[in-house]
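Asks: The amino acid sequence is not available; the structure is as follows:
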């Protein structure tokens, strides 16, 4: 239950399909291709970067401006939602750093989602 009644099951299924099943499918296909590439001099074959989080990307743009503004007020610093260019900048840094491996980096302005 939410503030407006029972959650829309169709919307939930769509979000799960995109964010969970879609992510798994992309990772599986990418891993298959990466495994077939020739390793570089350090034994590396590629980089996997996942889960861009709460950024102003197409899925978040489908919700109301009021909802996006509500999310932004919960961001401790800076007081805004992230821009896709910030994600791209981080991705380039991750790719350039061979010694970074198997880690979680949060790019979210320290946003922690409150319960509904």
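Replies: Here it is on my side, so go on. Please read all numbers here as calculations on a predicted model, not as lab measurements.
Asks: Please make it C-alpha for all contacts and neighbour counts, starting now.
Replies: Noted.
Asks: And the residue sitting furthest away from the middle of the chain, how close does it get to residue 98?
Replies: The C-alpha centroid of the chain is most remote from residue 41, which lies 30.3 Å away (CA atoms, centre = their mean). Separation of residue 41 from residue 98 (CA to CA, to the nearest Å) stands at 12 Å.
Asks: try residue 7
Replies: Noted for residue 7: a distance of 43 Å to residue 98, by CA to CA.
Asks: ok, longest helix in the protein?
Replies: Using DSSP state H, we find that the single longest helix of the chain is helix 22-36.
Asks: Now do the buried residues in the next helix-or-strand element following that helix.
Replies: The helix or strand immediately downstream of helix 22-36 is helix 65-73, counting by DSSP states H and E. The neighbour-count check on helix 65-73 (16 or more other CA atoms under 10 Å) flags 68, 71-72 as buried.
Asks: Between these, which sits nearest residue 56?
Replies: The shortest approach to residue 56 among the buried residues of helix 65-73 belongs to residue 68, at 8.7 Å (CA to CA).
Asks: distance of that closest one from residue 62?
Replies: If you go by CA to CA, the gap between residue 68 and residue 62 works out to 10 Å.
Asks: With residue 44 instead?
Replies: Here the criterion is CA to CA. By it, residue 44 lies 38 Å from residue 62.
Asks: what's the answer for residue 108, then?
Replies: With CA to CA as the criterion, residue 108 and residue 62 are 19 Å apart.
Asks: Over to residue 85?
Replies: From residue 85 over to residue 62 the distance is 19 Å, taken as CA to CA.
Asks: do residue 95 as well
Replies: The gap separating residue 95 from residue 62 is 30 Å, by CA to CA.
Asks: Compare these two (neighbour count), which wins?
Replies: residue 95 (14 against 9; other CA atoms under 10 Å).
Asks: try this one next to it:
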């Protein structure tokens, strides 16, 4: 996929992995729409990369549809790239001190992470199918964000692991379905990254987490995620794959 002068949407683009990805795509000449619920941060990232910001709840059908329409109008074209980074992680036990987990807590994580990713995918790829193919035959690329928790979830991650496992599970069938249009679908499953959430932990806690990573023995950097996303966009033979980006993380540090 040739990125120069092409439109892209990055959800969760106001911070962390999403912001790094928005910057990376823009550095290659893409016109990027930064989707996020945090209007202030989204506007700041968009201003930095000469893009546009869209306040959007990706899990809401009508809201996401309006957000995509807003982005198309502001960018002047249908996006050829969608990177889904929006997501939440709520750690709760199935049965805790106060009884069973509230069903609403489980539903919220599934709705934002899994349904939100699918919601954006269905809307943006609908527009992609109407684009003229590039010289490679491609019309578009979608990159979803899963997690190593899809394979190796821990106590308290039942909802999070289920949501990310769903993203992994839908990657290949959707890639096969959309292949007829020249649209590729891929997923990155990151491990422990130095996003704002982990960056606020004491250094001792960060070092403890890094001990679970054989090499390099540190937390991942957001620009490493962005670099992989860019490679996926640019490499036309990558399709239907889920790539773990975790330094061969093992969840039982030694």
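Replies: Perfect, I can see it now. Remember, predicted model here, so these are calculated numbers, not experimental data.
Asks: neighbours of residue 87 of the first structure, just the number please.
Replies: By other CA under 10 Å, the residues close to residue 87 of the first structure number 17.
Asks: which SSE is the aligned residue in the second structure for it in?
Replies: Aligning on TM-score structural alignment places residue 87 of the first structure opposite residue 225 in the second structure. For residue 225 of the second structure, the element it lies in under DSSP H and E is helix 222-234.
Asks: what about that helix, how far off from the first structure?
Replies: With mean CA distance after the TM-score superposition for the first structure, helix 222-234 of the second structure departs from the first structure by a mean of 1.2 Å once superposed.
Asks: Report the buried residues of that helix.
Replies: Using 16+ other CA under 10 Å as the test for burial, helix 222-234 of the second structure gives 222-226, 229-230, 232-233.
Asks: which other residues reach it?
Replies: Under the contact criterion CA atoms under 8 Å, 6 or more residues apart in numbering, helix 222-234 of the second structure has outside partners 1-3, 16-18, 20-21, 24-25, 81, 141, 143, 186, 188, 190, 193-195, 238, 245.
Asks: Buried ones among the residues you listed?
Replies: Of all the contacts of helix 222-234 of the second structure considered here, the ones buried according to neighbour count by 16+ other CA under 10 Å are 1-3, 16-18, 20-21, 24-25, 81, 141, 143, 186, 188, 190, 193-195, 245.
Asks: on that earlier part again, nearest to residue 15 of the first structure, out of the buried residues of helix 65-73 of the first structure: which one, please.
Replies: Closest to residue 15 of the first structure, out of all of the buried residues of helix 65-73 of the first structure and judged by CA to CA, is residue 68, at 16.6 Å.
Asks: ok so, going back, could the buried residues of helix 65-73 of the first structure go into TSV alongside distance to residue 36 of the first structure?
Replies: Output for the buried residues of helix 65-73 of the first structure, formatted as TSV (distance: CA to CA, whole Å):
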residue	distance to residue 36 of the first structure
68	41
71	41
72	42
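Asks: Setting the sequence-adjacent residues aside, check what's closest to residue 35 of the first structure.
Replies: Nearest residue to residue 35 of the first structure, sequence neighbours excluded (CA to CA, 6 or more residues apart in numbering): residue 45, at 6.9 Å.
Asks: What distance do you get for the aligned residue in the second structure for the one you found to residue 198 of the second structure?
Replies: Taking TM-score structural alignment, the alignment pairs residue 45 of the first structure with residue 139 from the second structure. In this view, residue 139 of the second structure and residue 198 of the second structure are 36 Å apart by CA to CA.
Asks: Could you do residue 241 of the second structure as well?
Replies: 27 Å.
Asks: Equivalent analysis for residue 251 of the second structure, please.
Replies: Distance of residue 251 of the second structure to residue 198 of the second structure, computed by CA to CA: 16 Å.
Asks: what's the answer for residue 110 of the second structure, then?
Replies: 22 Å.
Asks: Report the contact partners of residue 34 of the first structure.
Replies: Counted by CA under 8 Å, 6+ apart, residue 34 of the first structure has contacts 45-46.
Asks: what about 10 Å?
Replies: 28, 44-48 (CA atoms under 10 Å, 6 or more residues apart in numbering).
Asks: Provide the aligned range in the first structure for the helix or strand harbouring residue 167 of the second structure.
Replies: Element membership of residue 167 of the second structure, judged by DSSP H and E, is helix 158-178. Using TM-score structural alignment, helix 158-178 of the second structure lines up with nothing in the first structure.
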